[in-house]
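Trainee: This is a predicted model, with the sequence first.
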Amino acid sequence: MALCWGGLLVLAALSQALGSLQLSEEHSVPEEWALLHVVQGHIGAGNYSYLRLNHEGRIILHMLSLKGDADLYVSDKTLRPNFDSYKLQSTTCGQDVVVVPGDFLRPVGIGIYGHPSYMESEFEMKVFYDQTALKEGQIERNSYPSDETPGQSQHSQGPEDVMEEEESILWTILIGILKIILEILF
């Protein structure tokens, strides 16, 4: 009985420690970072889910694996980056962070990979826009091409992004179902 109570006390202490860790993690985000999106999802072992980033400027992708281990691959050359074809990556167990430079060609492809060590990985990715680059670039306002004025914005976060995200989830589900059918047949 004492062992059971001791286990409960350790569990309670761990949950408090994790809660304070998550709280301090959210407070560590610089105030110059504007939150653009929060993407949550599940990914099966060995599968990819793809997202498209159209937003201009310096973007920070901050992904946390809530369950399992999801890895992050980013490219401005392909919309379906993977562990063979990428420009930036973060493959840690837990928190993955990738800084997409402002000079990357848009759209940027983002691949989220479910590590095969886990049947399913659950993740939450926060997409931040770094406004410090904007403040530093205000000095260079006269360096814009003649057909673009500083007030113009090429931020396109519309239905295309939502459709791409839904499409990638549907493909992930469809591929999972096909794998199950193939395993049953063969």
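Mentor: Good, I have the coordinates.
Trainee: For the rest of this, base every contact and every neighbour count on C-alpha atoms.
Mentor: OK.
Trainee: Going along the chain, name the helices of the protein.
Mentor: Defined through DSSP state H, the helices belonging to the chain, from first to last, are 2-27, 132-137, 159-185.
Trainee: Now the terminal residues of stretch 69-85, how far apart.
Mentor: In terms of CA to CA, to the nearest Å, the two terminal residues of stretch 69-85 are separated by 20 Å.
Trainee: Show me which residues of that stretch are buried.
Mentor: Of all the residues in stretch 69-85, those buried under the rule 16 or more other CA atoms under 10 Å are 69-82.
Trainee: Residue nearest the middle of this protein, spatially speaking?
Mentor: Among the residues of the chain, Met125 comes closest to the average C-alpha position under CA atoms, centre = their mean, at 3.9 Å.
Trainee: Now do the contacts for that one.
Mentor: Val38, Val39, Gln40, Leu61, His62, Met63, Leu64 (CA atoms under 8 Å, 6 or more residues apart in numbering).
Trainee: Skipping adjacent residues, who's closest to it in space?
Mentor: Nearest residue to Met125 in three dimensions, chain neighbours excluded: Met63, at 4.0 Å (CA to CA, 6 or more residues apart in numbering).
Trainee: want to compare, so here's the second one:
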Amino acid sequence: MTLSRSALLAVVLLLSQAWSFLSPSEDDDGVPEDWVLLHVVQGHIGAGNYSYLRLNHDGRIVLHMRSLAGDADLYVSDSTLHPSFDVYKLQSATCGQDMVVVPGDFSRPVGIAIYGHPSHRESEFEMRVFYDQGVPQDPFKRSPYPPESGRDGKKPAQAAEEEFQEEESIFWTILIGLLKIVLEILF
């Protein structure tokens, strides 16, 4: 009788393991079925530095980043393409896996910053970008952008002004760099 119970228990255990292996409920990483993988970004970031990405996809987007070495943190904004730990709308700054859910009503493009925490000389990361199909899109929802604005929600004059400011900033950076070189040569 004990032999048949242990054999029955072994069969039940094998069947439960086979069922859990074959069931398509979730991925190995715990990713729901209604998330569609759009991109995988891998990289290295030095301590105290930023790496910037731009998100143009519409809808609810899930950014799932894990630090392979060191500690990389995630900052997201729909108002600037260069978010930081001072200027952001969403953030995840854990010592392990970081996850940020970008709502579908954020204006696009969305700025993403990956920050290398100063506690490590270099951080290595892998970020997976998912589109969440589980959130139904309302086809009759009005556009959040005024008709006179562009796709990014900015008026053409405002976009031109931002481009001018970015060019001016680059100009000043180069000029200051050249002045430092001249002063270093003279003194």
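Mentor: In hand now; what should we look at? Being a predicted model, the structure only gives us computed values, none of them experimental.
Trainee: if we can go back for a sec, counterpart of the residue nearest to the centre of structure 1 in structure 2?
Mentor: Here Met125 of structure 1 is matched to Met127 in structure 2, going by TM-score structural alignment.
Trainee: Show where stretch 167-175 of structure 1 falls in structure 2, residue numbers please.
Mentor: Mapped onto structure 2 using TM-score structural alignment, stretch 167-175 of structure 1 covers no residues at all.
Trainee: Can you list the buried residues in that stretch?
Mentor: Within stretch 167-175 of structure 1, the residues that count as buried by 16+ other CA under 10 Å are Ser168, Ile169, Thr172, Ile173.
Trainee: Same list, those, but as a markdown table with distance to Val97 of structure 1 please.
Mentor: A markdown table is the format used below for these (distance: CA to CA, whole Å):
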| residue | distance to Val97 of structure 1 |
| --- | --- |
| Ser168 | 21 |
| Ile169 | 22 |
| Thr172 | 23 |
| Ile173 | 26 |
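Trainee: Can you pick out the most distant pair from those?
Mentor: By the measure CA to CA, Ser168 and Ile173 form the most distant pair in the buried residues of stretch 167-175 of structure 1, at 8.6 Å.
Trainee: which residue lines up with Gln40 of structure 1 in structure 2?
Mentor: For Gln40 of structure 1, the residue aligned by TM-score structural alignment is Gln42.
Trainee: from memory that match sits against Ile114, does it?
Mentor: No - with contact defined as CA atoms under 8 Å, Gln42 of structure 2 does not reach Ile114; the gap is 11.0 Å.
Trainee: Looking at these two, which is more packed in?
Mentor: When Gln42 of structure 2 and Ile114 are compared for neighbours, Ile114 comes out ahead with 26 against 14, by other CA atoms under 10 Å.
Trainee: Glu160 of structure 1: how many residues sit nearby?
Mentor: Using other CA under 10 Å, Glu160 of structure 1 has 12 neighbouring residues.
Trainee: excluding its backbone neighbours, what's nearest the counterpart of Ala72 of structure 2 in structure 1?
Mentor: Under the alignment defined by TM-score structural alignment, Ala72 of structure 2 corresponds to Ala70 in structure 1. Of all residues beyond its chain neighbours, the one nearest Ala70 of structure 1 is Gly114 (4.7 Å), with distances taken as CA to CA, 6+ apart.
Trainee: Give the full set of residues in contact with that neighbour.
Mentor: When the contact criterion is CA under 8 Å, 6+ apart, the partners of Gly114 of structure 1 are Ile43, Gly44, Ala45, Gly46, Asn47, Tyr48, Gly68, Asp69, Ala70, Asp71, Glu120, Ser121.
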